[in-house]
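Colleague: Sharing a model prediction with you, sequence too.
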Amino acid sequence: MTGTEEAAGAGQDRQVRVVLVDDHRMFRTGVRAEIGETGRTGIDVVGEADDVEQAVTVVTATRPDVVLLDVHLPGGGGVEVLRRCAPLMTEGADGAAAVRFLALSVSDAAEDVIGVIRGGARGYVTKTITGTDLVAAIFRVADGDAVFSPRLAGFVLDAFAATDTPPVDEDLDRLTQREREVLRLIARGYAYKEIAKQLFISVKTVESHVSAVLRKLQLSNRHELTRWATARRLV
C-alpha cells in the first residue's frame, strides 16, 4: 500500500483538523475544495487566515492538528507565525496535542525552506503538489513525520550539516522575501505575466517589485539582474 493509500485509509478512522493560512482567498478556496471533503479524506478544515495576526489568533483559538502555512504573508511571513505559535508546538499542560506546521508555498528557495524549518515547521511542499499528495502529506505531518517536496529536503540536510555559518549577503538582505521571489523568476526567464500568475499578484505589482530590486541592487536592467542572480546561484 502506498503512503497516499495509507493516508486515505487513515481518514476513514479519524479526523485531522486543519487551518489554512494563505493571503490569497482564491487559493485557500481551491485547497479547501481539494482537501476539505471530510467524508472522503478525513480532513476537517476548521479555520482560515490571510495574515500573521489572524493566523496566530485562529491557530490559538482552534488548536488544529496541522496548519498549512504559506511562507509569504502580510505582517512578517510564515516565520513570524511560527515564532509566535511556538508554545503550541509542544503538548499543552492540559493534555492538548501539539500543533504541527506544514509549509505550502510557491517558493522553492533554499532560504525560505530553511527559514521555516528552523522555525519549527515539520515539512515544506510547493504549490505544484497534487490534492491527493497534499492529503497524504497532512496525515504524515499529523503523525509526526517530516515531509518535503522532491529536492527541497536536500536544502535542509545541507543547512543542518554545515558547521560554519554561511556568509551574510548584504545586497540580498536588502530585498524583501517577495522581491527575492520575483528576482529568482526573472532570472529564470519568466515574463511578467507568467510571474504574476505564479505568485497570484498583478502584472503592475510585478513591475513595482522589479523596479525596487533594480534600485536596491543598483542594476540597470533584467539582463544585469540575471547575471547578478546567477553569480550568487539563486537561479
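Modeller: Structure received.
Colleague: From now on I want contacts and neighbour counts done on CA atoms only, so please keep to that.
Modeller: Fine.
Colleague: Any buried residues in the longest helix seen in the chain, and which?
Modeller: Determined from DSSP state H, the single longest helix within the chain is helix 203-217. Neighbour counts over helix 203-217 (16 or more other CA atoms under 10 Å) mark 203, 206, 209-211, 213-214 as buried.
Colleague: Please apply the same query to stretch 124-139.
Modeller: Buried, per 16+ other CA under 10 Å, within stretch 124-139: 124-127, 131, 133-139.
Colleague: what about the strands in this structure?
Modeller: Applying DSSP state E to the chain gives strands spanning 16-21, 43-49, 66-69, 100-105, 123-126, 147-148.
Colleague: Redo those strands as a markdown table? Include distance to Gly115.
Modeller: Formatted as a markdown table, the strands of the chain follow (distance: least, CA to CA, whole Å):
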| stretch | distance to Gly115 |
| --- | --- |
| strand 16-21 | 17 |
| strand 43-49 | 21 |
| strand 66-69 | 13 |
| strand 100-105 | 11 |
| strand 123-126 | 11 |
| strand 147-148 | 14 |
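Colleague: Now do Ala121 against Ile35, distance only.
Modeller: 20 Å (CA to CA, to the nearest Å).
Colleague: neighbour count winner among those two?
Modeller: Just comparing Ala121 and Ile35: by other CA atoms under 10 Å the higher neighbour count belongs to Ala121, 27 against 20.
Colleague: Which residue, other than its chain neighbours, is closest to that one?
Modeller: Sequence neighbours aside, Phe101 is the residue nearest to Ala121 in space, at 4.7 Å (criterion: CA to CA, 6 or more residues apart in numbering).
Colleague: dump the residue contacts of that neighbour.
Modeller: 66-69, 120-123, 141 (CA atoms under 8 Å, 6 or more residues apart in numbering).
Colleague: and Val79, how many neighbours?
Modeller: 24.
Colleague: Please apply the same query to the one 10 residues further on.
Modeller: Met89 is surrounded by 17 other residues when neighbours are defined as other CA under 10 Å.
Colleague: And for Gly36?
Modeller: 20.
Colleague: give the contact list for it.
Modeller: Contacts here follow CA under 8 Å, 6+ apart; on that basis Gly36 touches 43-45.
Colleague: likewise Gly78?
Modeller: Residues near Gly78 by CA under 8 Å, 6+ apart: 52, 69-72, 116.
Colleague: Alongside the first one, take a look at this:
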Amino acid sequence: MTIRVLLADDQAMVRGGLRLILEDQPDITVVAEASDGVDAVAQARRLRPDVCLVDIRMPRLDGLQVTRALAGPGVVDPLRVIVVTTFDLDEYVYGALRGGAVGFILKDAGPALLVEAVRAADNGDALVSPSITLRLLRHLTPAGTPPGHRLVEALSRRETEVVRALARGRTNQEIAAELFISLSTVKSHLSGIQTKLGLRNRVEIAAWAWENRVVDGA
C-alpha cells in the first residue's frame, strides 16, 4: 500500500524538495501541502494522511502546536507526526516528542533518512536523527513521570531484552531477528511494556530505559 504523506513547511522550495524526495519512492505519495500550522491541522484532520511531516517554525501555529493538536495526549485517533527541521535545540526535540511526535529529523540528515523515517512511522516505529539520539535519550524524562516510580522489576526478562534493543535504536524487525522471536511477538511485548510503564510510544520507552539504566553501559 502507498504511504500517504502531508507536508507542512512555510517555505515553498523546501516543500518542493521534500515532495521530490518522497515521490521518487514507489510506496510514498504526497497528498497535501500546507504553508502554515492552522492549514496543516485542518488538512490533516480532513485527509487523515498516514504520516505528517511538520516544520518547527511556521506562521499561525508552530510545529510543536501542530504536533500536540494532531498527536498529543488526549487526542482521539492521533496521527503520526514527524518533525523535520533545521533546528536541533533540546527544547524543540523534547517538546516534539512529548507532544506525541514519532520522529525528529534534521533537514540536513539526507534523503535516505527522511524516507526511512516515513516508512518507520507508517510501521508504528519511531526514528530520531542519529546526531541527536543519544543526547536525547540520556536526558529526556518521559512526560509526567516522577523518576523511580516505574520499576525495572515490573518487566519480565524478555520484556527487558526488548526494551534494551529498542533503546539502542533497533526497529521491530531487527528486535525480532536479534531475539529470535516473531514480529508479532515483538509488537505484543511493546504493547505490554507501554501498559506496564504507562508510556505512550517507543520513544518514551527508550527514554525510560536510558533514565533507569536498563541499557547496558547507560
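Modeller: Structure received. These numbers come from a predicted model, not from an experiment.
Colleague: Fetch the TM-score of the aligned pair.
Modeller: Remark: TM-score between the superposed chains equals 0.60 [TM-score structural alignment, normalised by the length of the second structure]; 144 aligned residues with a CA RMSD of 2.3 Å.
Colleague: ok so, going back, now the longest helix of the first structure: which residue numbers in the second structure?
Modeller: Helix 203-217 of the first structure lines up with nothing in the second structure when matched by TM-score structural alignment.
Colleague: Ignoring the adjacent residues along the chain, who's closest to the aligned partner of Leu102 of the first structure in the second structure?
Modeller: Applying TM-score structural alignment, one finds that Leu102 of the first structure aligns to Ile82 in the second structure. Take Ile82 of the second structure and drop its neighbours on the chain: the residue closest to it by CA to CA, 6+ apart is Gly103, 4.5 Å away.
Colleague: For the one you found, what is the corresponding residue in the first structure?
Modeller: Using TM-score structural alignment, Gly103 of the second structure lines up with Gly123 in the first structure.
Colleague: Contact partners for that match?
Modeller: By CA under 8 Å, 6+ apart, the contact set of Gly123 of the first structure is 101-103, 117, 141, 146-148.
Colleague: repeat for Glu159 of the second structure
Modeller: By CA under 8 Å, 6+ apart, the contact list for Glu159 of the second structure reads 189-190, 193.
Colleague: Mind jotting down where the helices sit in the second structure?
Modeller: Taking DSSP H as the test, the helices found in the second structure are 12-23, 37-47, 63-71, 90-98, 111-122, 130-139, 157-167, 172-179, 183-197, 202-211.
Colleague: okay, the angle between the shortest one and helix 157-167?
Modeller: Regarding helix 172-179 of the second structure and helix 157-167, their directions subtend 130 degrees when assessed with axes from the mean of the first three to the mean of the last three CA atoms, to 10 degrees.
Colleague: And the last one, by the same measure?
Modeller: Helix 202-211 of the second structure runs at 100 degrees relative to helix 157-167, counting by the same axes, to 10 degrees.
Colleague: what stretch of the first structure lies opposite helix 202-211 of the second structure in the alignment?
Modeller: Under the criterion TM-score structural alignment, helix 202-211 of the second structure matches nothing in the first structure.
Colleague: ok, back up a step: what separation do you get for the residue nearest to Ile82 of the second structure and His139 of the second structure?
Modeller: 17 Å.
Colleague: now Leu190 of the second structure
Modeller: Leu190 of the second structure is 22 Å from His139 of the second structure, by CA to CA.
Colleague: So between the two, which is more surrounded?
Modeller: Just comparing Leu190 of the second structure and His139: by other CA under 10 Å the higher neighbour count belongs to Leu190, 20 against 14.
Colleague: what sits against the more buried one?
Modeller: The contact partners of Leu190 of the second structure, by CA under 8 Å, 6+ apart, come to 159, 162, 202.
Colleague: To which residue of the first structure is it aligned?
Modeller: If you follow Leu190 of the second structure across to the first structure using TM-score structural alignment, you land on a gap.
Colleague: quick one, what contacts the residue nearest in space to the middle of the second structure?
Modeller: Closest to where the C-alpha atoms of the second structure average out (CA atoms, centre = their mean) is Val102, at 1.4 Å. By CA under 8 Å, 6+ apart, the residues touching Val102 of the second structure are 80-82, 121, 125-127, 201, 203.
Colleague: Tell me how many other residues crowd Gln14 of the first structure.
Modeller: Actually, residue 14 of the first structure is Arg rather than Gln. For Arg14 of the first structure, using other CA under 10 Å, the count is 11.
Colleague: Which residue comes closest to Leu114 of the second structure once chain neighbours are left out?
Modeller: Computed as CA to CA, 6+ apart, the closest residue to Leu114 of the second structure that is not its neighbour in sequence is Ile105, at 7.0 Å.
Colleague: OK, contacts around the one you found?
Modeller: 82-85, 113-114, 117, 127-129.
Colleague: 6 Å instead?
Modeller: 84, 128-129 (CA atoms under 6 Å, 6 or more residues apart in numbering).
Colleague: Aligned counterpart of Leu70 of the second structure in the first structure, please.
Modeller: Per TM-score structural alignment, Leu70 of the second structure is aligned with Cys85.
Colleague: separation between its match and Arg100 of the first structure?
Modeller: 10 Å.
Colleague: likewise Gly39 of the first structure?
Modeller: Counting by CA to CA, the separation of Gly39 of the first structure from Arg100 of the first structure is 22 Å.
Colleague: Next: Ile195 of the first structure.
Modeller: From Ile195 of the first structure to Arg100 of the first structure the distance is 30 Å (CA to CA).
Colleague: Between the two, point out the one with more neighbours.
Modeller: Under the criterion of other CA under 10 Å, the comparison of Ile195 of the first structure against Arg100 puts Arg100 first, with 27 against 21.
Colleague: I'd guessed that one sits against Arg63; true?
Modeller: No: counting by CA atoms under 6 Å, Arg100 of the first structure does not reach Arg63; the two are 9.7 Å apart.
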